[in-house]
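> pasting the sequence and the predicted coordinates here, then a few questions.
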Amino acid sequence: MKLWILDDDLIIVESLQRLIARNGLPFDIITMSSASEALTRLGEEKPNVVLTDIQMPGMNGLELLARLQAELPDCPFILMSGFREFEYAQQALRLGVSEYLLKPIQETQLVTVLTQAVHKVNRSREMFCSLLASGVWKDEMLSKLPIFRDKAASHRFRMTLFTASDEQSIFEGLLDWSREQGCWAVAFSEKWVVVEWEESRIADRIAAMRSDFMAGMSDWVTGCAKLPKAWSQAEQALQTLQFQGTVGVRSYNELERRFQPIMQNREGLFDEPETSASEHRYLIAKAKKFVLASLHDELTLDLVASHVNVNRTYFSTLFKRETNQTFWDYVTSERIEAAKKLLLNESLSAYHIGEKVGYKNPSHFSRVFKERVGMTPNEYKNRFQTIE
């Protein structure tokens, strides 16, 4: 997620960068010292969030935002100022600014505001994916994601939907790589979504990283209006891998060639085994008991599905239907709840507590904890141990 920071005071810019990094906020930061630099860069890339000072040489921050809004109507804009000028605040409100921060900026206030901006961007992405998955396309959707608007009519796109049976940090690494290649990449529900507009060799990358990836890849389509079609193709390709229990990458083109007779008569292809409601409840309860006893271990979907004697695809679908949450949502919730208890009752560091609940990477643990609880593990420990 790209964050533009605009301020001509280098000390303030460096301080903001340190605060953002220390709190594990998910931003790729681009810094600029003037509005003219931002307008020039706008032709090359689009930010997801803009944090700008009001007082800058040449065009001020308010004038810049008025210009940027035409290009970025749904981008969260955050203004910084050393002045309590009522006139500035009024102008900011008229421009639809998300927040108005007074310098010197408090760390907790900055983190809260930027976290809210992340949630707003993620909601737009989730809505975009939900509409594509339901087969809907409306041109108004482009305003939510400007990165597609410039490529609306003539660009070619290819979509990959993928899932795997390993820790989410593995997926995040693949998404980061995809973004570095110029792709649009986002986590959505139990899938990870990558849209290419140029060849990025993502299939080779997936195959090289791990052996347990499953990925469905669409044909190339022309124009954003064909993205729902690309989603449908990628999903069908992914479903055949899941149904067969086969890992790897499958393209829709390959699917058509290899499975044409099945594709023409797909009724019942992905039906689940006949099982009673009581058996479903028993299976889910058994799985949850196993998870709670194994939070400190490297849990995988395959491992838990094997423990209850069903295949991973069936188990994943059943778990979501019976509990109204994905398997990984459940595991993450239980790990964070266990961590909260340990933080208040153990003298161990946050690093060691993260390990005890299954997080080998302390940065990943801190980021997930903050997303779920609204504060870092150390902040949680300091605040609530004091209360007790």
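Done, it's in.
> every contact and neighbour count from this point should use C-alpha atoms.
OK.
> Phe213 against Leu161, yeah?
No: taking contacts as C-alpha atoms under 8 Å, Phe213 lies outside contact range of Leu161: 10.7 Å.
> what's the single longest strand in the protein?
For the chain, the strand with the greatest residue count under DSSP state E is strand 156-164.
> show me which positions of it end up buried.
156-164 (16 or more other C-alpha atoms under 10 Å).
> and for stretch 363-378?
Quick answer for stretch 363-378 (16+ other C-alpha under 10 Å): 364-370, 375-377.
> quick check: the farthest pair among those residues?
Using C-alpha to C-alpha, those span at most 13.7 Å, a distance reached by His364 and Met375.
> helices of the stretch 101-250 of the chain, start to end?
107-133, 146-149, 168-180, 202-209, 227-244 (DSSP state H, counting those that start in this stretch).
> return the most buried member of these.
Highest mean neighbour count among the helices of the stretch 101-250 of the chain (mean count of other C-alpha atoms under 10 Å): helix 227-244, with a mean of 22.
> dropping in the other structure now:
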Amino acid sequence: MLKLLLVDDEYIVLKGLEIVLRDQKEVSLEIRTAIDAVDAYEKAEGWTPDVIIADINMPEIDGLTMLERLSVTIPLCRFIIVSGYEENEYLKRALKLHVDDYLLKPVDKLYLIRRLKQIDEEKQARIKNTLMKCRLMLFRGHFFHDSEFSGQETEEFLYLPYFSLFVAGLSPSGAREAKSRLAGYFEQIFVFSQNNWSIFLLNYSVKLQTEDIRVILAHVLDGNISGIADTKQNGEKQAFLEQIAFHYQNALCDMLLSILPVSEAAKARAAERIAAHTLASAVRVITFELSAAAYVNEIYAAAEAPEDNFLMVFTETLSAYIMIADINLPAASIQKLYQTHVKAVVNERTLAAFLEKSQNLGNDLLTPAEQEAYSSKVDAARAYIAEHYQEDIALEQVAEFVSVNPSYLSYIFKKETGITFLQYLTNVRMQKACQLMTADPGLSLEEIAIRCGYHSASYFHKIFRGKFGVSPRQWLQNPGNSPLLLD
């Protein structure tokens, strides 16, 4: 919806234009009116119109002077001038203001409607782009990388002063139903869904505390568990969007901590530590990029309250699985899982043992049908590698092809094949190199490297020696050598 402020000191003209624009169906408008510049200043404050249509000739403060002042306080606003005069001085001042249009009276109503529709489409395209960036940060492996948002993006996207984020165990259809119920409480709601989980970004005009939002969610979500990131306000908009994935992780941890059978003080300490630590290490553990022992060492090294270490690791690990594997457990199952292990973990060694065991958690919680579906994803990834190994390919590219989160593809790939994605890609390329050298011993190292996906012969030589312990030529001279065998 486009927010439009009409400014004209002639009441009949003002109301006539308002009626025409309210009756049209081409563009959705929220219209407010002002009878002079002072009135316009008051109406624009706190409401932030997208477009102002103003008459030039008004008493005390003319339309162009008014727009000059408003362009400072609401720089993202678009201006359309209406005048009964085509004077050069007016035109020059309008050009300096970068007005979108200069219309002569009587105004061509159809042209004005088309112009407003064009401005609205441009705005919606920018919002759609912002939504895409947010979604990439939330679901495409960009969890721990900030993304830049311009001031215009931020203001157009979150145009109301207060905002918050919460996560709930809802499917896309369940999220749509929840959004319709939440619409009575919050003016603007964005939903990002994938399979079992949905993230809600709320933007609203009345200041609410986190506990107020909890009460609303308890009423609306019909018993579905949810977690909330701290509520924010105007000055924090840009930083909030740029770190939306961190707010997502905080909401996940808040959700888990809210249902665990521990004291409120312990929950508060764990939440504070997790916010500072982030889930980056937990994600690296479950995708086999970091050892359980190294992760536990991190936790113990920073612990001010060692008795909370299991609570922190449990919360971080399960939250990471939700982010990566999209698992969804009932609250009772989460509580039982916690109570089953909490008494057995008494020191650093037993915590590392728990963590190593939990690396199978993602697979253990999948139904047979889900396991089969994800096995097919790995098969599709292997087929993609076999077809594209000569190209520059990365985990993110293959994950997009098979429609899963990159971090989760890394996890299930290791579970299915016993090696990492990069190790498997290297094995494929080495096998192809051996086949090429065997079929045509006269090929140069440069030609072999290029045909196997490497940009330089020296780097190919280094990888080959690391894999086989000998150089490519030495390998070729030994008839007893054979290429790597892949399933």
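Thanks, I have it. Only a predicted model underlies this, so the values are computations on that prediction, with no experimental measurement involved.
> from the chain's centre, how far out does the longest strand of structure 1 sit?
15 Å (C-alpha atoms, centre = their mean, to the nearest Å).
> next one: stretch 213-224 of structure 2
23 Å.
> among the buried residues of strand 156-164 of structure 1, which two are most distant?
Top of the distance list for these (C-alpha to C-alpha): Arg156 and Ala164, 26.8 Å.
> contacts for stretch 165-185 of structure 2?
Around stretch 165-185 of structure 2, the neighbours that count as contacts under C-alpha atoms under 8 Å, 6 or more residues apart in numbering are 189, 191, 193-202, 220-221, 224-231, 247-248, 251-252, 255, 328.
> out of these, which end up buried?
189, 191, 193, 196-202, 220-221, 225-231, 247-248, 251-252, 255, 328.
> among the residues you listed, which ones are in strands?
Per DSSP E, these map to strands at 189, 191, 193, 197-202, 226-228.
> turn the residues you listed into a markdown table, columns for distance to Tyr295 of structure 2.
Shown next, in a markdown table, are these (distance: C-alpha to C-alpha, whole Å):
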| residue | distance to Tyr295 of structure 2 |
| --- | --- |
| Ile189 | 37 |
| Val191 | 33 |
| Ser193 | 30 |
| Trp197 | 26 |
| Ser198 | 28 |
| Ile199 | 27 |
| Phe200 | 30 |
| Leu201 | 31 |
| Leu202 | 34 |
| Ser226 | 27 |
| Gly227 | 25 |
| Ile228 | 26 |
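> of all these, which comes closest to Ala373 of structure 2?
For those, the nearest to Ala373 of structure 2 is Trp197 (18.1 Å; C-alpha to C-alpha).
> roughly how far apart are the closest one and Ala301 of structure 2?
33 Å (C-alpha to C-alpha, to the nearest Å).
> for Glu60 of structure 2, same thing?
68 Å.
> could you tell me the end-to-end distance of stretch 20-38 of structure 1?
In stretch 20-38 of structure 1, first residue to last residue: 20 Å (C-alpha to C-alpha).
> contacts for that stretch?
1-9, 13, 17, 56-61, 64, 111, 114-115, 363, 366-367, 376.
> where does Leu4 of structure 2 land in three-state SS?
Of the three states, Leu4 of structure 2 takes strand according to DSSP: H, G, I helix; E, B strand; the rest coil.
> dump the residue contacts of it.
Applying C-alpha under 8 Å, 6+ apart, we find Leu4 of structure 2 in contact with 29-32, 49-53.
> hmm, 10 Å instead?
18, 21, 29-33, 44, 48-53, 77-79, 116 (C-alpha atoms under 10 Å, 6 or more residues apart in numbering).
> same question for Tyr85 of structure 2.
Taking C-alpha under 10 Å, 6+ apart, one finds 56-57, 91, 103-105 in contact with Tyr85 of structure 2.
> return a PyMOL selection command for the buried portion of those residues.
Those of the contacts of Tyr85 of structure 2 that count as buried under 16+ other C-alpha under 10 Å are selected in PyMOL with:
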select buried, resi 56+57+103
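> Serialize the contacts of Tyr85 of structure 2 to JSON lines and add fields for distance to Leu208 of structure 2.
Shown next, in JSON lines, are those (distance: C-alpha to C-alpha, whole Å):
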{"residue": "Ile56", "distance to Leu208 of structure 2": "41"}
{"residue": "Asn57", "distance to Leu208 of structure 2": "42"}
{"residue": "Leu91", "distance to Leu208 of structure 2": "46"}
{"residue": "Leu103", "distance to Leu208 of structure 2": "43"}
{"residue": "Leu104", "distance to Leu208 of structure 2": "46"}
{"residue": "Lys105", "distance to Leu208 of structure 2": "46"}
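> what's the closest of the contacts of Tyr85 of structure 2 to Ala380 of structure 2?
Leu103 (58.2 Å).
> need the counterpart of the closest one in structure 1.
By TM-score structural alignment, Leu103 of structure 2 lines up with Leu101 in structure 1.
> so its match sits against Val111, correct?
No: between Leu101 of structure 1 and Val111 there is no contact under C-alpha atoms under 10 Å: 11.6 Å.
> how near is the spatially closest residue to Asp8 of structure 1 that is not a sequence neighbour to Val13 of structure 1?
Nearest residue to Asp8 of structure 1, sequence neighbours excluded (C-alpha to C-alpha, 6 or more residues apart in numbering): Ser33, at 4.2 Å. Applying C-alpha to C-alpha, the value for Ser33 of structure 1 to Val13 of structure 1 is 9 Å.
> and if you look at Glu172 of structure 1?
27 Å.
> how about Val249 of structure 1?
Using C-alpha to C-alpha, Val249 of structure 1 is found at 43 Å from Val13 of structure 1.
> between these two, who's got more neighbours?
Val249 (21 against 16; other C-alpha atoms under 10 Å).
> show me the contacts for the residue lying closest to the more buried one once chain neighbours are set aside.
Once flanking residues are discounted, Val249 of structure 1 sits nearest to Ala215: 4.6 Å by C-alpha to C-alpha, 6+ apart. When contacts are counted by C-alpha under 10 Å, 6+ apart, Ala215 of structure 1 is found next to 160-164, 191-193, 203, 206-207, 234-235, 237-239, 241-242, 247-251.
> try it again at 8 Å.
By C-alpha under 8 Å, 6+ apart, the neighbours of Ala215 of structure 1 are 160-163, 237-238, 241, 247-250.
> could these be laid out in CSV, adding distance to Asp271 of structure 1?
Below are the contacts of Ala215 of structure 1 laid out as CSV (distance: C-alpha to C-alpha, whole Å):
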residue, distance to Asp271 of structure 1
Thr160, 24
Leu161, 21
Phe162, 21
Thr163, 20
Ala237, 16
Leu238, 15
Leu241, 14
Val247, 20
Gly248, 22
Val249, 22
Arg250, 21
